[in-house]
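Asker: Pasting the sequence and the predicted model now:
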Amino acid sequence: MAAQNLYGPGVRMGNWNEDVYLEEERMRDFLDKREKGELLIQRNRRLKKNILRPMELSVTEDGFAHYGDKVILVNPDHPRGEEAGLFQEGDLSLCMSPDEVKAQISDELEVPCGVSAVRTTTPTGRNTFTILRDSTNSDAVDPVLRYGQNFCLGIPAGLECKTHRHLFLRTYFGKEVEVAAHTHLDSHRVEKPKNHWMLVTGNPRNKSTTMLDVPKPPSDDTRAVEQVMGINT
């Protein structure tokens, strides 16, 4: 005997009253969180807006880096070495990489946090660091960062870093390049390019760019050729 539907679509069955109350409670909870800005999508938007906001780097007048300067750390582009497989070319900047799970439940960046390298030299809240004194020279009065001095960064990160341009990791912002604290030396005991990091300051002619965007002056050979050709420089 075939089963028959003895009830019409408008008939309520089971704990229908509880289901209605639960649905209303979920809606009230949703509206309350939206009003307070506590929805997951709202948290994500605020966090990304904060750490991806444009930043202005410090402009140096004397050519030195100073304590308190805002800079970006850049691993300059270099040829592939012994790495095999995929290889990220271009200038890479050190960026903070928040924990994906913790970023979902907090509006603020939790420190210390991980770091990664990204192919960009545009200053943002994510890759802009402040040079700070460490405990060994906290009483010094010289504002200039000298060679060999220990220093700290406004966002915790290792200073003796290397880039694994052939190793990629999934971060809160997508696929990026791994950064590790290790020193690689060649046969002459010289650090390899993957260990080279530059402190980059702002462009005095355009505060939205960096010193990497300033055209390099022509070499002596170029000037000689231009003089022979009658080109004014």
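Answerer: Yep, that arrived.
Asker: CA only for contacts and neighbour counts going forward, please
Answerer: Fine.
Asker: helix or strand for the residue most central in space within the chain, which one?
Answerer: Nearest to the mean C-alpha position of the chain, by C-alpha atoms, centre = their mean, lies residue 95 at 2.4 Å. For residue 95, the element it lies in under DSSP states H and E is strand 92-97.
Asker: Please compare the first structure with the one that follows:
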Amino acid sequence: MSHVKAYRGHVKTGNWYEDLRLKEDETKEYLEEKERGELVFQKVDFLKQNMLRPVDLTVTRDSRLHFGDVVMLVNAGGENRECSAVSINADINSVAKVPSPGIQAPCGVSAGRCIQACTRTAFIITSVDGSPEGSTLLYEQSFALKTTCGFARGLYLTSDLQTFQKCAKNSRLQEVNLDEGCSFLSSWKIVHFDPQERLEYEGQPAPANVKVLIKHCKTNQALAALGDQVLWTMFGKEYEVTAHTFLDSHKAEKDSNHWILCTHDPAGNGLLLLNHPQSAAKNEELSQANPGI
């Protein structure tokens, strides 16, 4: 008789009522979170939508950098790196809703391989010594790099001496991040990439779309993109960004320290560096031949 069914198929057994209530509660909670936009996929979509929103870079007609210019910091790549740009490395936990949706400080940075002008990659050259907006930035002159306002909250690219508690996540070198307020920790300077010509160019106008070094004023370490240190971000696999000077056998900085402050093409065809590499190279030649122009 063991094969005889004691109950029919429609008979409910066990804690069926409790299970039903739990399922109803889960469904209700899911719908409420969806209505408030608190589901994980909604947070990810919201973050990407705001971070990848296009930004108009400054159009420079005199091939120089100026205070107030909106630029991208691009590393042309090297032996173990692709072309990349300094980017805000934010995740869903980095977004604050008060007083308005935006990135909360401190926030990390990375070198993303997606070279497009957007909220995530745009930085504003900001004066720290009282220089008026629109005036020309000079080699060795202190300045700050600030994210755009709005969702990016106008945070400053900042660095400080490395310690056991504060250092880059993978390489353990000097950390670079974004923080509120402009201070000496957020002061940088542009240096000519060739050490033999550095003294000659000091005090001369800094060029746009030309290879330079970006050094931290307090620590004198150069901004670097590390191809051998990979970060997994919300936007894919990217390179770690630190402040550390890498020297070759000739005591010159390696290409991981070489950066190009990119602007838009006056003809309206996007980034000058990517669309007209010959023009950018020509600007560099002219700048080297005539440092005072």
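Answerer: Nice, thanks for sending it over. Computed from a predicted model, the values in this text were never measured in an experiment.
Asker: Fetch the TM-score of the aligned pair.
Answerer: TM-score of the superposed chains, computed with TM-score structural alignment, normalised by the length of structure 1, equals 0.76; 206 aligned residues with a C-alpha RMSD of 2.7 Å.
Asker: if we can go back for a sec, next, find the distance separating the residue nearest to the centre of structure 1 from residue 155 of structure 1.
Answerer: According to C-alpha to C-alpha, to the nearest Å, residue 95 of structure 1 and residue 155 of structure 1 sit 10 Å apart.
Asker: and for the longest strand along structure 1, what are the contacting residues?
Answerer: Secondary structure of structure 1 per DSSP state E: the longest strand is strand 161-171. With C-alpha atoms under 8 Å, 6 or more residues apart in numbering as the test, strand 161-171 of structure 1 has contacts from 75, 83-89, 97-100, 117, 175-184, 194-197.
Asker: quick revisit: and the strand holding residue 95 of structure 1, what other elements does it pack with?
Answerer: Judged by 3 or more C-alpha pairs under 8 Å, 6 or more residues apart in numbering; DSSP states H and E, the packing partners of strand 92-97 of structure 1 are strand 70-75, strand 114-118.
Asker: following that strand, which helix or strand comes up?
Answerer: helix 100-105.
Asker: That next one: which residues count as buried?
Answerer: 103-104 (16 or more other C-alpha atoms under 10 Å).
Asker: just stretch 37-53 of structure 1 next, same as before
Answerer: 38-39, 43-44, 47-48, 50-51.
Asker: excluding its backbone neighbours, what's nearest residue 39 of structure 1?
Answerer: residue 33 (5.7 Å; C-alpha to C-alpha, 6 or more residues apart in numbering).
Asker: Sketch out the strands for structure 1, chain order is fine.
Answerer: Going by DSSP E, structure 1 shows strands at 70-75, 92-97, 114-118, 129-133, 151-153, 161-171, 174-181, 198-200, 202-203, 206-210.
Asker: Out of the ones you listed, which is closest to residue 224 of structure 1?
Answerer: The closest of those to residue 224 of structure 1 is strand 202-203. By C-alpha to C-alpha, the value is 28.0 Å.
Asker: Can you name the residues in contact with that closest one?
Answerer: 56-60, 71, 208-211, 213-214.
Asker: What separation do you get for the residue nearest to residue 39 of structure 1 and residue 184 of structure 1?
Answerer: 50 Å.
Asker: can you check residue 39 of structure 1 too?
Answerer: From residue 39 of structure 1 over to residue 184 of structure 1 the distance is 45 Å, taken as C-alpha to C-alpha.
Asker: Also residue 120 of structure 1?
Answerer: 24 Å.
Asker: now residue 41 of structure 2: how far from residue 115 of structure 2?
Answerer: The value you get for residue 41 of structure 2 to residue 115 of structure 2, if C-alpha to C-alpha is used, is 25 Å.
Asker: which one's the longest helix in structure 1?
Answerer: helix 16-36 (DSSP state H).
Asker: got a markdown table for the strands of structure 1, with distance to residue 189 of structure 1 too?
Answerer: As requested, the strands of structure 1 are exported to a markdown table (distance: least, C-alpha to C-alpha, whole Å):
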| stretch | distance to residue 189 of structure 1 |
| --- | --- |
| strand 70-75 | 19 |
| strand 92-97 | 24 |
| strand 114-118 | 25 |
| strand 129-133 | 28 |
| strand 151-153 | 24 |
| strand 161-171 | 16 |
| strand 174-181 | 17 |
| strand 198-200 | 20 |
| strand 202-203 | 33 |
| strand 206-210 | 32 |
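Asker: Please report the number of neighbouring residues for residue 87 of structure 1.
Answerer: 16 (other C-alpha atoms under 10 Å).
Asker: Likewise for residue 8 of structure 2?
Answerer: Neighbours around residue 8 of structure 2, by other C-alpha under 10 Å: 7.
Asker: Which residues are in contact with it?
Answerer: Counted by C-alpha under 8 Å, 6+ apart, residue 8 of structure 2 has zero contacts.
Asker: And stretch 44-52 of structure 2, how far out from the chain middle?
Answerer: On the basis of C-alpha atoms, centre = their mean, to the nearest Å, stretch 44-52 of structure 2 sits 14 Å off its chain's mean C-alpha point.
Asker: cool, and stretch 41-61 of structure 1?
Answerer: 10 Å.
Asker: Kindly report the same for stretch 143-163 of structure 1.
Answerer: The answer for stretch 143-163 of structure 1 is 16 Å, by C-alpha atoms, centre = their mean.
Asker: Pull out the buried positions in it.
Answerer: Under 16+ other C-alpha under 10 Å, the buried positions of stretch 143-163 of structure 1 are 145, 151-153, 155, 157, 159, 161-163.
Asker: Select, from these, the two members most distant in space.
Answerer: 145 and 163 (23.8 Å).
Asker: For residue 46 of structure 1, what is the corresponding residue in structure 2?
Answerer: Matched by TM-score structural alignment, residue 46 of structure 1 corresponds to residue 46 in structure 2.
Asker: Against residue 95 of structure 2, how distant is its match?
Answerer: 10 Å.
Asker: Over to residue 23 of structure 2?
Answerer: 31 Å.
Asker: where exactly do the helices run in the stretch 151-293 of structure 2?
Answerer: Along the stretch 151-293 of structure 2, the stretches classed as helices by DSSP state H, counting those that start in this stretch are 198-201, 272-275, 277-289.
Asker: Please state the offset of the second one from the chain centre?
Answerer: Relative to its parent chain, helix 272-275 of structure 2 has a centroid offset of 19 Å by C-alpha atoms, centre = their mean.
Asker: list the buried ones in that helix?
Answerer: Buried, per 16+ other C-alpha under 10 Å, within helix 272-275 of structure 2: 272-273.
Asker: And stretch 111-118 of structure 1, by the same measure?
Answerer: Buried, per 16+ other C-alpha under 10 Å, within stretch 111-118 of structure 1: 114-118.
Asker: which residue numbers in structure 2 go with it?
Answerer: The aligned range for stretch 111-118 of structure 1 is 105-112, by TM-score structural alignment.
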